[in-house]
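S.K.: Predicted coordinates and the sequence they were generated for:
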Amino acid sequence: MLLAEDMHMIRAALTALLRLEPDLDVVAEVTRGDEIVPAALAARPDVAVLDIDLPVVDGITAAASLRERLPSCRVLVLTALGQPGQVRRALAAGIEAFLVKDAPGDQLADAIRRTAAGLRVLDAELVSSAMEYGESPLTPRESSVLKEAARGSSAEETASRLHLSPGTVRNYLTAAITKTGARNKIDAIRIAEDAGWL
């Protein structure tokens, strides 16, 4: 299998844990999302185990590219948070397995085996939560503006980065606040991040 995890200690621990399994072998390790497809094309793993939060390219985006370039490689995504929006994105991208990082080690090995066998491995609680939150009510532009606000950008800085007027940025922020049912911009950011919409 290919293992993509940007935290060195966690990647080393996962590799060591998985190498204890007689029928599992880690054939490639990467630390960034943009390294996944080239490494998979070189190593030809049956399963790619991907952290969802990777630098350069996130795990879900990388998984979608991997499915295009190497359809025989099945994907299991690991996440620390299991945000509903991320689960929905993963399902929409055709990811076969989704597991939270705090699952016991034997569950990970079992999930890899089941994924390799062609089965879907989805945490029922995560899927239920994703269905409860539903699709993001935000447009792509509202999401972009809210992401900039989450980074601490002012309306003027956001306007400059996104090639908008400051008034248009404020209008998008107001729409995002309304659509998320938030009290203010900070509350809208929290709601959208908790739902995995950002």
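M.R.: Everything's here; your move.

S.K.: alpha carbons only for contacts and neighbour counts from here, please
M.R.: OK.

S.K.: And the strands in the chain, which stretches?
M.R.: 2-4, 28-30, 47-51, 74-79, 97-100, 121-122 (DSSP state E).

S.K.: Redo those strands as JSON lines? Include mean neighbour count and distance to Ser143.
M.R.: Formatted as JSON lines, those follow (neighbours: other Cα atoms under 10 Å; distance: least, Cα to Cα, whole Å):
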{"stretch": "strand 2-4", "mean neighbour count": "25", "distance to Ser143": "27"}
{"stretch": "strand 28-30", "mean neighbour count": "20", "distance to Ser143": "29"}
{"stretch": "strand 47-51", "mean neighbour count": "26", "distance to Ser143": "23"}
{"stretch": "strand 74-79", "mean neighbour count": "25", "distance to Ser143": "21"}
{"stretch": "strand 97-100", "mean neighbour count": "23", "distance to Ser143": "24"}
{"stretch": "strand 121-122", "mean neighbour count": "19", "distance to Ser143": "27"}
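
S.K.: Tell me which of those strands sits nearest to Leu146.
M.R.: With Cα to Cα as the measure, strand 74-79 is the member of the strands of the chain nearest Leu146 (22.6 Å).

S.K.: hmm, who's touching the closest one?
M.R.: For strand 74-79, the surrounding residues in contact (Cα atoms under 8 Å, 6 or more residues apart in numbering) are 46-53, 59-60, 63, 67, 95-101, 111-112, 115-116, 118.

S.K.: adding another structure so you can compare the two:
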Amino acid sequence: MIRVLVADDQSLVRGALTALLNLERDITVVAECGNGHEVLPLIQAHQVDVALVDIEMPGMNGLEVAQAMLQAQTSCRCLIVTTFGRAGYIKTALRHGAQGFLLKDAPPEQLAEAVRQIHAGMRVIDPAMRDQVLLSADSPLTPREVEVAREALSGADTRSIAATLHLSPGTVRNHVSSIIAKTQASNRFEAARRARDNGWL
């Protein structure tokens, strides 16, 4: 029996995924949560084999959860299940340790099969996204530029970003200029939005 955790902040989606998986004879959902911070403790408490993780969650997003699972060296494998079909997200998820990436509109049988394949040690990418992943460019942003872009996306000004990231305002301005150039945008907010839409944040 494959022991599964479902992590999604939308209770209706979480319940639907759980109900679908529990219909399978070889899969059982042993834990659910709606906050990224709950995932690792639940994996350890319930001996989870495969964690289904949404990207947009409070506490820690799905990409951060995948990275935390990798760093914790847990034997549990991570399947990102999301509505956000962005090639950059898939590349980031795989780089952070996820073994699979599936869109929420995938057929139920595809979800169950993805769980089985990941449990068996394989890697799964949603068929609708494979070509897009192969053709997409890798993120040109440095880790620090990603942090600055995330702050800019929230509407923070240079001084606020500098205070949050413990940088000088001049350094923040340099990072912002670089982000604008790399995304070919006209201002910081547009640059941050393009970075987000490409799945680079």
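M.R.: Noted; the coordinates are in hand. Bear in mind the structure is a predicted one, so any value in this text is a computation, not a measurement.

S.K.: And the strands of structure 1: which comes nearest Ser160 of structure 1?
M.R.: strand 47-51 (32.3 Å).

S.K.: once aligned to structure 2, how far is that closest one on average?
M.R.: When structure 2 is overlaid, strand 47-51 of structure 1 sits 1.2 Å from its aligned residues on average, using mean Cα distance after the TM-score superposition for structure 1.

S.K.: In structure 2, what range does that strand match?
M.R.: Using TM-score structural alignment, strand 47-51 of structure 1 lines up with residues 50-54 of structure 2.

S.K.: Need the contact partners of the matching stretch.
M.R.: 2-9, 43, 61-62, 65, 76-82, 115, 118-119.

S.K.: burial measure for the counterpart of Asp102 of structure 1 in structure 2, as a count.
M.R.: Matched by TM-score structural alignment, Asp102 of structure 1 corresponds to Asp105 in structure 2. Look at Asp105 of structure 2: counted by other Cα atoms under 10 Å, it has 10 neighbours.

S.K.: same deal with Glu5 of structure 1?
M.R.: With other Cα under 10 Å as criterion, Glu5 of structure 1 counts 25.

S.K.: Contacts only, for it.
M.R.: Glu5 of structure 1 touches 11, 29-32, 50-51, 54, counting by Cα under 8 Å, 6+ apart.

S.K.: how about a cut-off of 6 Å?
M.R.: For Glu5 of structure 1, the contact set (Cα atoms under 6 Å, 6 or more residues apart in numbering) comprises 11, 31, 51.

S.K.: of those residues, closest to Asn171 of structure 1?
M.R.: Using Cα to Cα, the contacts of Glu5 of structure 1 come closest to Asn171 of structure 1 at Asp51, 34.9 Å.

S.K.: measure the closest residue in space to the closest one that isn't next to it in sequence to Trp197 of structure 1 for me?
M.R.: Once flanking residues are discounted, Asp51 of structure 1 sits nearest to Leu78: 4.8 Å by Cα to Cα, 6 or more residues apart in numbering. Counting by Cα to Cα, to the nearest Å, the gap from Leu78 of structure 1 to Trp197 of structure 1 is 18 Å.

S.K.: same check, this time on Ala63 of structure 1
M.R.: 18 Å.

S.K.: Neighbour count: the two, which is higher?
M.R.: Ala63 (29 against 22).

S.K.: Going along the chain, name the helices of structure 1.
M.R.: Using DSSP state H, the helices of structure 1 run over 8-19, 36-43, 59-69, 84-92, 105-116, 124-133, 140-150, 155-162, 166-180, 185-195.

S.K.: any idea what Asn184 of structure 1 aligns with in structure 2?
M.R.: With TM-score structural alignment as the criterion, Asn184 of structure 1 matches Asn187.

S.K.: Arg3 of structure 2 in helix, strand or coil?
M.R.: strand (DSSP: H, G, I helix; E, B strand; the rest coil).

S.K.: To which residue of structure 1 is Gln67 of structure 2 aligned?
M.R.: In structure 1, Gln67 of structure 2 lands on Ala64 (TM-score structural alignment).

S.K.: same check, this time on Leu40 of structure 2
M.R.: By TM-score structural alignment, Leu40 of structure 2 lines up with Val37.

S.K.: For its match, give its distance to Pro55 of structure 1.
M.R.: 14 Å.
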